[in-house]
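1. here are the coordinates; sequence isn't available:
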């Protein structure tokens, strides 16, 4: 049953409206080229339908157009939030690890070993311990905090400071 064959009205129950707009939701999700987390975005769309149904005012225009713009707007907002989140959480420490691994892949294992040894001698004992726990032992920030008896925030902040120090020019060993 298409939306055209079943007119939408703000006087219908929410369940009737939601049932009627399912093809519209699918169409919007397809047009926005969402191919993962399909159920999550369908839920976002359902919430948008509910909000539109609550706020609908028949005198202000066509209800189906209002629902369409509400659904599309909410999904676009969510996509924007996800994009901004992914841009903000760029993992800095992986870049450093990849650099160290690329040195080894180039057949310069001795040079890399010397490089790492030189870097480690310039780090304080606590800093070395954090780096080893994170990169070698594979612990996350919470686990490192527990091991060192620190708060999660302090543990993460110390690890980030060590990574920042490793990027400073004094650590660029020839």
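-> Perfect, thanks for sending it. For clarity, every value in this text was computed on a predicted model and none was experimentally measured.
2. can we go C-alpha only for contacts and neighbour counts from here?
-> OK.
3. could you pull out the helices for this protein?
-> Along the chain, the segments classed as helices by DSSP state H run 14-20, 22-31, 38-55, 63-88, 92-105, 109-122, 125-131, 141-148, 152-166.
4. tilt between the third one and helix 63-88?
-> This points to helix 38-55. For helix 38-55 against helix 63-88, the angle by axes from the mean of the first three to the mean of the last three CA atoms, to 10 degrees is 130 degrees.
5. run the chain-centre distance for helix 38-55.
-> Distance, stretch centre to chain centre, for helix 38-55: 21 Å (CA atoms, centre = their mean, to the nearest Å).
6. can you list contacts of it?
-> Contacts of helix 38-55 from elsewhere in the structure, counted by CA atoms under 8 Å, 6 or more residues apart in numbering, are 10, 14, 17-18, 25-26, 29, 66-67, 70-72, 74-75.
7. buried among those residues? Need that as a selection in PyMOL.
-> The following PyMOL line selects those of the contacts of helix 38-55 that are buried, judged by 16 or more other CA atoms under 10 Å:
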select buried, resi 10+14+17+18+25+29+66+67+70+71+72+74+75
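8. report the two of the contacts of helix 38-55 separated the most.
-> Farthest pair in the contacts of helix 38-55 (CA to CA) is 10 and 29. Separation: 23.0 Å.
9. re the thing from before, tabulate the contacts of helix 38-55 (CSV), appending distance to residue 101.
-> CSV is the format used below for the contacts of helix 38-55 (distance: CA to CA, whole Å):
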residue, distance to residue 101
10, 60
14, 56
17, 56
18, 52
25, 45
26, 44
29, 40
66, 53
67, 51
70, 48
71, 45
72, 44
74, 42
75, 39
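10. second one coming, line it up with the first:
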């Protein structure tokens, strides 16, 4: 391992030079690590009979970085990130929620206005008793009474249908 650490110290300037020649301006640390992997592979696969290690290391490091650039560019081309304005312009036009509300209101026939408010706030808006009390500006016990009345009447409706 000492031998590779010496290579890292010796070839770090080469890795940074390759990054500058390839105009890498994002993800410096990732590409530096890719360069180290290229250096590691160059050390493992080097054949002294075919030339100098410096030339082989340069080619190996640069090749590894080019492959990584290709993959990251393909990845970025496939993924589209909409701008922030896009999300603010989207309008929720969900016909299912309209049908859901109509269905919910059919169950509320025979309930008082306040009991209906509890049913809608609880089942459609998923609000707690505390939140309903806060929005309606009433006490928590008042909302609990709405709930008790609504549940009693809804049970009676279900029993009558059966």
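-> Cool, got the structure. Keep in mind that this is a model prediction, so the values were computed, not measured.
11. one step back: from the contacts of helix 38-55 of structure 1, which single one is nearest residue 56 of structure 1?
-> residue 10 (6.1 Å).
12. residue 122 of structure 1: what's it in contact with?
-> No contacts exist for residue 122 of structure 1 under CA under 8 Å, 6+ apart.
13. measure it to residue 128 of structure 1 for me?
-> Separation of residue 122 of structure 1 from residue 128 of structure 1 (CA to CA, to the nearest Å) stands at 9 Å.
14. identify the contacts common to these two.
-> By CA under 8 Å, 6+ apart, no residue touches both residue 122 of structure 1 and residue 128.
15. identify the residue of structure 1 aligned to residue 148 of structure 2.
-> In structure 1, no residue is paired with residue 148 of structure 2, using TM-score structural alignment.
16. repeat for residue 27 of structure 2
-> Checking TM-score structural alignment: residue 27 of structure 2 goes with residue 37.
17. could you count how many residues lie near the equivalent of residue 57 of structure 1 over in structure 2?
-> Counting by TM-score structural alignment, residue 57 of structure 1 lines up with residue 47 in structure 2. Residue 47 of structure 2 has 12 neighbouring residues, counting by other CA atoms under 10 Å.
18. can you give me the buried ones in whichever strand or helix holds residue 148 of structure 2?
-> Under the criterion DSSP states H and E, the helix or strand holding residue 148 of structure 2 is helix 140-161. Within helix 140-161 of structure 2, the residues that qualify as buried by neighbour count (16+ other CA under 10 Å) are 143, 144, 146, 147, 150, 153, 154.
19. so the fifth one touches residue 107, yeah?
-> Read that as residue 150 of structure 2. No - the criterion here is CA atoms under 8 Å, and residue 150 of structure 2 misses it with residue 107 at 10.1 Å.
20. which one in structure 1 is aligned with residue 10 of structure 2?
-> When structure 1 is aligned by TM-score structural alignment, residue 10 of structure 2 is paired with residue 20.
21. and the gap between the most far-flung residue of structure 1 relative to its centre and residue 67 of structure 1?
-> Centroid-distance maximum for structure 1: residue 59 at 40.4 Å, with CA atoms, centre = their mean. Applying CA to CA, the value for residue 59 of structure 1 to residue 67 of structure 1 is 15 Å.
22. ditto for residue 77 of structure 1
-> 15 Å.
23. so how far is residue 109 of structure 1 from the residue nearest the centre of structure 1?
-> Nearest residue to the geometric centre of structure 1 (CA atoms, centre = their mean): residue 86, 4.2 Å. Separation of residue 86 of structure 1 from residue 109 of structure 1 (CA to CA): 33 Å.
24. now do residue 102 of structure 1
-> 10 Å.
25. residue 114 of structure 2 contacts residue 144, correct?
-> No - Residue 114 of structure 2 is beyond contact range of residue 144, at 10.9 Å (criterion: CA under 8 Å).
26. if we can go back for a sec, per the alignment, the residue nearest to the centre of structure 1 corresponds to what in structure 2?
-> Per TM-score structural alignment, residue 86 of structure 1 is aligned with residue 76.
27. mind listing what its match touches?
-> By CA under 8 Å, 6+ apart, residue 76 of structure 2 has no neighbours at all.
28. could you rerun that using 10 Å?
-> residue 70 (CA atoms under 10 Å, 6 or more residues apart in numbering).
29. just residue 92 of structure 2 next, same as before
-> With CA under 10 Å, 6+ apart, residue 92 of structure 2 has no contacts at all.
30. and what of residue 161 of structure 2?
-> Residue 161 of structure 2 neighbours (CA under 10 Å, 6+ apart): residue 155.
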